[in-house]
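In: just coords:
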């Protein structure tokens, strides 16, 4: 079993497939290293694909101390994975919790990143919903502690932005819910409290994003309501950023619409590697509707 050891002594489980330029996938709270199966089977034909279990998600270690969980630590763990596989640079793809992690990696060590794809990223970022998000994160943590993952997973898996997956692909959603039920209850609770509830709003990181030169693709489902406005914010703030909105789609974009997600990601990676995913043209002024002179 391949593991990367972090500088604070946590072992992170990872898997690899394919060869070539490293392409590292970072999972959401409701998933794990298995969340990227439709992407690994597609992209391993041309990339060295790596997926790993975040701290708190078996078979990675599950630290009992909530102080060992944070947004900064989640980003640093990506760097530990790059070190473990001997990659000087890599493309990063993250969903939700993983999307926040890859964006923070872009702020922390952009020199090691070839590109960033952040999907379903925005929960808790909206300033008007910060207090609510922190409160509901604590409630989710408490439910995992008191009921345990097997009992609470069906409730969590039917969230407002996950029923779209259930409607489109009942078997795929059922597998997602079954795997969610295998989460570590302690790891889930600690992740909710240490990472989700305490991470800074994306809007508070505006100056950092304005300076970040890493080519970026933001992906959101049009029924993933709390990721839409943050997605537009990221598009307008990061210099070389594109925004893709998937129609009639919820939160788990890569599993709910795997073919469309893979197409968008493949086209993005191809443009990055050919040097054609550039900063926004300065003539594309947001304050201009029509040119008159």
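Out: Received it, and whenever you're ready, just let me know what you need. Just so it is clear, the structure is predicted and the values come from calculations on it, not from any experiment.
In: going forward, measure contacts and count neighbours with C-alpha atoms only.
Out: Will do.
In: in the protein, which helix has the most residues?
Out: Identified as the longest helix of the chain according to DSSP state H is helix 130-147.
In: Report the buried residues of that one.
Out: 130, 133, 134, 137, 138, 140, 141, 142, 143, 144, 145 (16 or more other CA atoms under 10 Å).
In: quick one: the helices in the stretch 51-200 of the chain?
Out: With DSSP state H, counting those that start in this stretch as the definition, the stretch 51-200 of the chain shows helices at residue ranges 71-84, 97-108, 130-147, 149-156, 163-168, 170-180, 185-191.
In: what comes up buried for the first one?
Out: The one in question is helix 71-84. Across helix 71-84, burial judged by 16+ other CA under 10 Å covers 71, 73, 74, 75, 76, 77, 78, 79, 80, 81, 82, 84.
In: Please enumerate residues in contact with that helix?
Out: Residues outside helix 71-84 that contact it (CA atoms under 8 Å, 6 or more residues apart in numbering) are 3-6, 12, 14, 54, 88-90, 100-102, 104-105, 108, 194-196, 198-199.
In: Put the buried members of the residues you listed into a PyMOL selection.
Out: The buried residues among these can be selected in PyMOL (16+ other CA under 10 Å) with this line:
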select buried, resi 3+4+5+6+12+14+54+89+90+100+101+102+104+105+108+194+195+196+198+199
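In: Just the contacts of helix 71-84: which are in strands?
Out: Taking DSSP state E, the ones among these that sit in strands are 3, 4, 5, 12, 14, 90.
In: structure B:
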């Protein structure tokens, strides 16, 4: 599989399958490129599917710096490096923030945006507390290692629904999470999670966003649900899907529903049936 070299010298491991319009998947903090396997298998029948491991996540290399701008620029590097533009871009959580920032910074690279499970720390009232917690979590990773951190992080109310529905899939997910290198995870937690601004800081840009956007939230993932509802009110050309009795790892917990919802959206966009809002 190809490696994409970023502007600051980080090698990003990229995986690809299928033919057709480009469709890029961007993973969450607790996940990795393998977290999109149910989508890679389904959508490769119709699309050119690409996923990649974020900086600090093997087989990608560790990085000199971690932050929201770097996460966005890494996504840009993948799209430009593989000549994918304009691509459908799908992000979950940390990957959804990168997807939104791509739409704000380089909308010409995106054919559509799918923003799932976004919003932790995004609301102004919780932003400072979330940033402080991220710094504490980064230190916990450095001091206690990934195995102990993964067990605690993965026991939140927004995560336990996955374990209840799919114990085998959840066990595989946690094992991969616990195996992530502490240095990359701590840097990501501190720099990307803890260093990003509130989405409210980008409200004017989001109101001007004219890329077709699908927002996906889970009703057992309260921090994401609140922020996603705000995004629905803010992004003019957005649609909202809320999955019932579902937690944060939406695409893994409900892969069939996620795939069908996403396929309907992509089909509408490609068929010219997702019109821009007229003011």
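Out: Now that the structure is in, tell me what you want to look at. It should be emphasised that the depicted structure is a prediction, and the values quoted were computed from it without experimental measurement.
In: Do you know the score for how well these two fit?
Out: The TM-score (TM-score structural alignment, normalised by the length of the second structure) is 0.98; 279 aligned residues with a CA RMSD of 1.1 Å.
In: Counterpart of residue 188 of the second structure over in the first structure?
Out: Matched by TM-score structural alignment, residue 188 of the second structure corresponds to residue 191 in the first structure.
In: Give me the number of neighbouring residues for that match.
Out: Applying other CA atoms under 10 Å, we find 29 residues neighbouring residue 191 of the first structure.
In: Next: residue 167 of the second structure.
Out: Quick note: residue 167 of the second structure (other CA under 10 Å) scores 13 neighbours.
In: The first structure: which residue goes with that one?
Out: So, by TM-score structural alignment, residue 167 of the second structure is matched to residue 170.
In: quick one on the thing from earlier: of all the helices of the stretch 51-200 of the first structure, which one is nearest residue 239 of the first structure?
Out: Closest to residue 239 of the first structure of these is helix 97-108 (CA to CA; 12.7 Å).
In: Quick check: of the buried residues of helix 71-84 of the first structure, which lies closest to residue 204 of the first structure?
Out: For these, the closest approach to residue 204 of the first structure (CA to CA) belongs to residue 71, at 13.9 Å.
In: And that closest one? What does it align with in the second structure?
Out: Per TM-score structural alignment, residue 71 of the first structure is aligned with residue 68.
In: follow-up on the earlier one: of the helices of the stretch 51-200 of the first structure, which is nearest residue 276 of the first structure?
Out: For the helices of the stretch 51-200 of the first structure, the distance to residue 276 of the first structure is smallest for helix 97-108, at 19.5 Å, taking CA to CA.
In: Average offset of that closest one relative to the second structure?
Out: For helix 97-108 of the first structure, the mean deviation from the second structure after alignment is 0.3 Å (mean CA distance after the TM-score superposition for the first structure).
In: centre of the chain versus that helix, how much separation?
Out: 8 Å (CA atoms, centre = their mean, to the nearest Å).
In: what do you get for stretch 95-110 of the first structure?
Out: Its chain's C-alpha centre and that of stretch 95-110 of the first structure lie 7 Å apart, by CA atoms, centre = their mean.
In: Distance of the most centrally placed residue in the second structure relative to residue 145 of the second structure?
Out: The central residue of the second structure, meaning the one whose C-alpha is nearest the mean C-alpha position (CA atoms, centre = their mean), is residue 95 at 2.1 Å. Going from residue 95 of the second structure to residue 145 of the second structure by CA to CA, to the nearest Å gives 23 Å.
In: ok, now residue 172 of the second structure?
Out: Residue 172 of the second structure is 19 Å from residue 145 of the second structure, where distance means CA to CA.
In: With residue 147 of the second structure as the reference, measure out to residue 81 of the second structure.
Out: Distance, residue 81 of the second structure to residue 147 of the second structure, by CA to CA: 34 Å.
In: for residue 271 of the second structure, that is, sorry about that
Out: Applying CA to CA to residue 271 of the second structure and residue 147 of the second structure gives a distance of 46 Å.
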